[in-house]
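Undergrad: after the sequence you'll find the predicted model.
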Amino acid sequence: MLRGKLWRHPDFLKLWAGESVSVFGSQVTVLAVPTVAILILHAGPFQVGILSALEFLAFPTLGLVAGVYADRLRRRPIMIICDVGRALALGSIPVAFLLNLLTLEQLYFVALLTGIFTVFFDVSYQSYLPALVDRPNLIEGNTKLEITRSTAQVAGPAVAGFLIQLIGGARAVAVDALSFFLSALALASIKKPEPEPRPSTASGTSGFIPEMREGIDVVFRNPILWRIAACTATTNLGSNMVFGAVFLVFAYRQLHLSAAVVGVVFALGSVGALAGAFLAGWVARTLGIGPTLGVTIIVGGLALLATPLALVGAPALVLATTGFIEGLTIPVYNISQVSLRQAITPDRVQGRMNATMRTIVWGTIPLGAFIGGILGTSIGLVQTIVLGGILSTLAASWIFLGPVIRLREQPAPVMA
């Protein structure tokens, strides 16, 4: 974190600064929007599940389309447009609240709209980094971005909880809207020109469908990529049965925690994510890339499975502890698998590869939230949490039953 060549890379520093501001603001929305739905608009587990599902619906429906455009167009302008769009969409929530016009239907629409902008931003963002920095610096770049993201996750939820307590959830969303505007300004100030996009397939064929198909083939014909996709998709399905639908309802209504306490719980849990981001490189070097991916999935899944222990006593401490362990594993897993994906994929198809991966791994997020909402309403909150934890733990089988577990070092970067 404190060393490396990218400290002397002014354009990377601008990308880093803009993303840091944005992810900090987004931590407010992560807590504020469902809190508004639950405490002001009286939403239940099913409605919260729908809200979360709509936010991620664009990934399975538009992810592949976003990938083609991320390889056809320059990626930085796409990111700027998406930041401005998300700022305007989220800004409508405090405005509607002040006018006494806020409804659950508006939250649904904003979640859907911000999700569309997010899918185009994220696919372009992950594909833009290899064009901005040299490939040998990808792990450093991803580590720095993940550390600041984890830092925001530490401070953000606590600030969000107290902001919600102080000014209300709807007004707190304005902080995130402002952060997206600041991110757009930081991106606009980057001076390094992007390479001219050259949309085509390896055979030289151009066209929307052939280019989209090539992105799918890049993932499914690579035994490392598709197994990573399957593992991440499975753990996302299980974890979002919990966090996408029932966790906050469990915290507010069954454990009777306040928004401020929930914010502190999230913040304390996120200290683990910050520690994990610092430790990611060391863990990967010590265990090897493949074992790192498998072990982190198992440990994170078991921590999620332990969440109902909060009913026994000291609920804030239990949730903070399990959250710390889960948070510790997430950046270690993500830094390793994202850097691996970026290194073994040619720049020409980075956008389509990332879009295909995102379509798969984030496509299960709305499904998990929807299933979690139904299960939370029909069989109970605790039972849903247990099922989600079991599913997340079993996701590691994709890593252990294949060639990924045998990877010890980061493969040599593919430059073509």
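TA: In hand now; what should we look at? Being a predicted model, the structure only gives us computed values, none of them experimental. Numbering: from 1, shown residues only.
Undergrad: contacts, neighbours, all on C-alpha from now
TA: Noted.
Undergrad: all helices of the stretch 51-200 of the chain, in order?
TA: 58-72, 75-98, 104-132, 138-167, 169-188 (DSSP state H, counting those that start in this stretch).
Undergrad: sorry, slip of the keys, the one I care about is the stretch 251-400 of the chain.
TA: 259-287, 289-305, 315-343, 350-361, 364-378, 381-394, 397-400.
Undergrad: buried ones in the shortest one, by neighbour count?
TA: I take that to be helix 397-400. When burial is assessed from 16 or more other Cα atoms under 10 Å, helix 397-400 yields the following buried residues: Ser397, Trp398, Ile399, Phe400.
Undergrad: what is it packed up against?
TA: Counting contacts by 3 or more Cα pairs under 8 Å, 6 or more residues apart in numbering; DSSP states H and E, helix 397-400 is packed against helix 223-241, helix 289-305.
Undergrad: got another, please set it beside the one above:
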Amino acid sequence: MGKYLEILKNKHFRYFVLAYTLLDLGKKLSWVALSWFVYEITGSTYSTGIIITVTTLAPILASIFVGNILDRYNRRTIMIWANSLRGLSLLFIPVMYWFDLLTVSFIAFIMFINGILSVFTSVGAFTILPSFVKKDDLEVANAVSQMSVQTGYLIGPAIGGFLTALFGAPITILINVICFLFASFLYYLISDEAFNKGRKINNSEDSTIMDNVKSFWMETKEGFKFLWSYPVLISIPFITFFFNLTYAPLEPVLSGYVSTTLNSGPEALGTLWTIFAVGSFFGAFLYVKLDKKFTYSIALGSTIFLWGAAATVLGFSPTIYISFIIMFFGGIVYAPYNIIAPTLEQKLVPNEIRGRVIGVIYFISGLSFPLGTYLGGILGDWVGIRETIIISGIATITLGITVMLLKPLRFKEISVLPTKKSEKTG
């Protein structure tokens, strides 16, 4: 507990994590409110699916460019404006509804814009966080961030559902707007020096538009080139790519698993995810307590392997109560992955190019999730729901074993990689 209390004494880090928690909570509120709202005004699950697809794809498409923007310009200013605009864009949905002008196409447009702006938080959180803490405290800082995300999972959907039932979706979205604006205010309270420590801000007033576009494109390509230059670095997004691919089939079949296989209702499905979030919260907390003397290949591979084992056992579960226990265990073993992988990336990538490199990593690793959910839907109808969950688990176990054997990740201590391949030593 001492490590957590010590790092939370850091005012800048405390504001940063609180803003991150508010943004994640707001995302969960809007997710529940919007999915209910769209179905309520259209009566169509297809329309709801369109909104979810747009919201999911926009961040993936934007991630490459957003990372470079975070590297080139004042990160504090970007985070303040991105999240202020994110909140204000959502404000259009209830306003247009009250004026009887709202359409599904307009909601899709707003959520596409919102999805692009959300990348400044998802990529920015991992890019900027190392500026607020010492290198030795990075793992604890990422654990605290991970626990804040799980806090959003724990209370966000429940609060969103309660507010939507009590006040209606438009008012719930309005409350969500306040979350985004308050998060921007918290970013405002953090100094420029803390946000931009160890880097120069691009001041290109004398450059032409074409010069800036050309420079921006060249710097974006540098992110790709740097990533591909080091096997240790390129292995991380591809591990996450395949982990997403093997995990994702579980998500589209889980509602059918609870309903038809375990004969339970929607409240059981919600409880299942809440228990998973509780497990993830404890998993993040406990991981930092471990006396970790194993290599990164073992750390990442064993996490993937154990989640695969939990998913496989889940496929054989006879009752919802046993499923609750399995998902709690699954949350515990799943959580460390979201601490280990970001910490490894942050320690390896130099601060001045961290945004564009992590943006590329986010792009590569995120591509497989929609593909995995699509395959899960097909497999659920083709081979059965239980079978799909078991296949997902076995594929994940296989991936975990493969990662444990990866040579590029067989190390314990790491340092920042040089920006030029020719400077590489050792």
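TA: Perfect, thanks for sending it. Values in this document were obtained by computation on a predicted structure and should not be read as measured data.
Undergrad: TM-score for this pair?
TA: Comparison of the two superposed chains (TM-score structural alignment, normalised by the length of structure 1) gives a TM-score of 0.83, and 405 aligned residues with a Cα RMSD of 3.4 Å.
Undergrad: now check structure 1 for the residue matching Leu128 of structure 2.
TA: One thing to correct before we go on: residue 128 of structure 2 is Ile, not Leu. Counting by TM-score structural alignment, Ile128 of structure 2 lines up with Tyr128 in structure 1.
Undergrad: its match: neighbouring residues, count only.
TA: 21 (other Cα atoms under 10 Å).
Undergrad: relative to Ala396 of structure 1, how far out is it?
TA: 29 Å (Cα to Cα, to the nearest Å).
Undergrad: related to what we said a few turns ago, reformat the buried residues of helix 397-400 of structure 1 as TSV; add distance to Asn354 of structure 1.
TA: TSV is the format used below for those (distance: Cα to Cα, whole Å):
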residue	distance to Asn354 of structure 1
Ser397	22
Trp398	19
Ile399	19
Phe400	23
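Undergrad: closest one of these to Leu98 of structure 1?
TA: Nearest to Leu98 of structure 1, judged by Cα to Cα, of these is Trp398 at 48.6 Å.
Undergrad: most neighbours per residue, which of the helices and strands packed on helix 397-400 of structure 1?
TA: Across these, averaging neighbours per residue (mean count of other Cα atoms under 10 Å) puts helix 223-241 on top, at a mean of 25.
Undergrad: so that one corresponds to what in structure 2?
TA: Residues 231-249 of structure 2 are where helix 223-241 of structure 1 lands, counting by TM-score structural alignment.
Undergrad: and the matching stretch, how far out from the chain middle?
TA: 14 Å (Cα atoms, centre = their mean, to the nearest Å).
Undergrad: give me the residues contacting it.
TA: 227-228, 304, 341, 345, 348, 361-362, 364-377, 388-389, 392-393, 395-396, 399, 403, 408-409 (Cα atoms under 8 Å, 6 or more residues apart in numbering).
Undergrad: quick one, what contacts the residue nearest the centre of structure 1?
TA: When structure 1 is reduced to its mean C-alpha position, the nearest residue by Cα atoms, centre = their mean turns out to be Trp362, at 8.3 Å. Contacts for Trp362 of structure 1 (Cα under 8 Å, 6+ apart) come out as Phe56, Phe59, Pro60, Ala233, Asn236.
Undergrad: that one -> structure 2?
TA: By TM-score structural alignment, Trp362 of structure 1 lines up with Gly366.
Undergrad: the residue nearest to the centre of structure 1 and Gly18 of structure 1: what is the separation?
TA: For Trp362 of structure 1, the distance to Gly18 of structure 1 equals 23 Å [Cα to Cα].
Undergrad: Val173 of structure 1 too?
TA: 18 Å.
Undergrad: what does Arg348 of structure 1 give?
TA: 25 Å.
Undergrad: before we move on, what about Ile228 of structure 1?
TA: Counting by Cα to Cα - Ile228 of structure 1 and Gly18 of structure 1 are separated by 28 Å.
Undergrad: likewise Arg341 of structure 1?
TA: From Arg341 of structure 1 over to Gly18 of structure 1 (counting by Cα to Cα), the distance is 24 Å.
Undergrad: same deal with Pro77 of structure 1?
TA: Distance, Pro77 of structure 1 to Gly18 of structure 1, using Cα to Cα: 14 Å.
Undergrad: nearest residue to the aligned residue in structure 1 for Gly308 of structure 2 in space, please, no chain neighbours.
TA: For Gly308 of structure 2, the aligned position in structure 1 is Gly301, judged by TM-score structural alignment. Closest residue to Gly301 of structure 1 apart from its sequence neighbours, by Cα to Cα, 6 or more residues apart in numbering: Thr393 at 4.1 Å.
Undergrad: what does Leu306 of structure 2 give?
TA: That would be Val333: by Cα to Cα, 6+ apart, it lies 6.2 Å from Leu306 of structure 2.
Undergrad: right, and Asn196 of structure 2 touches Asn74 too?
TA: Yes - counting by Cα atoms under 8 Å, Asn196 of structure 2 touches Asn74, with 7.0 Å between them.
Undergrad: those two - which one has more neighbours?
TA: Asn196 (21 against 18).
Undergrad: how about Glu180 of structure 2, what does it touch?
TA: For residue 180 of structure 2 the amino acid is Phe, not Glu. Counted by Cα under 8 Å, 6+ apart, Phe180 of structure 2 has contacts Leu22, Leu23, Gly26, Asn83, Ser84, Arg86, Gly87.
Undergrad: list just the nearest of those to Val38 of structure 2.
TA: Of these, the one sitting nearest to Val38 of structure 2 (Cα to Cα) turns out to be Gly26, at 17.6 Å.
Undergrad: separation between the closest one and Gln346 of structure 2?
TA: Counting by Cα to Cα, the gap from Gly26 of structure 2 to Gln346 of structure 2 is 26 Å.
Undergrad: repeat that for Phe238 of structure 2.
TA: 17 Å.
Undergrad: repeat that for Ser259 of structure 2.
TA: For Ser259 of structure 2 relative to Gln346 of structure 2 (Cα to Cα), the value is 41 Å.
Undergrad: quick one: which of these two has more around it?
TA: Gln346 (23 against 15).
Undergrad: alright, calling it a day.
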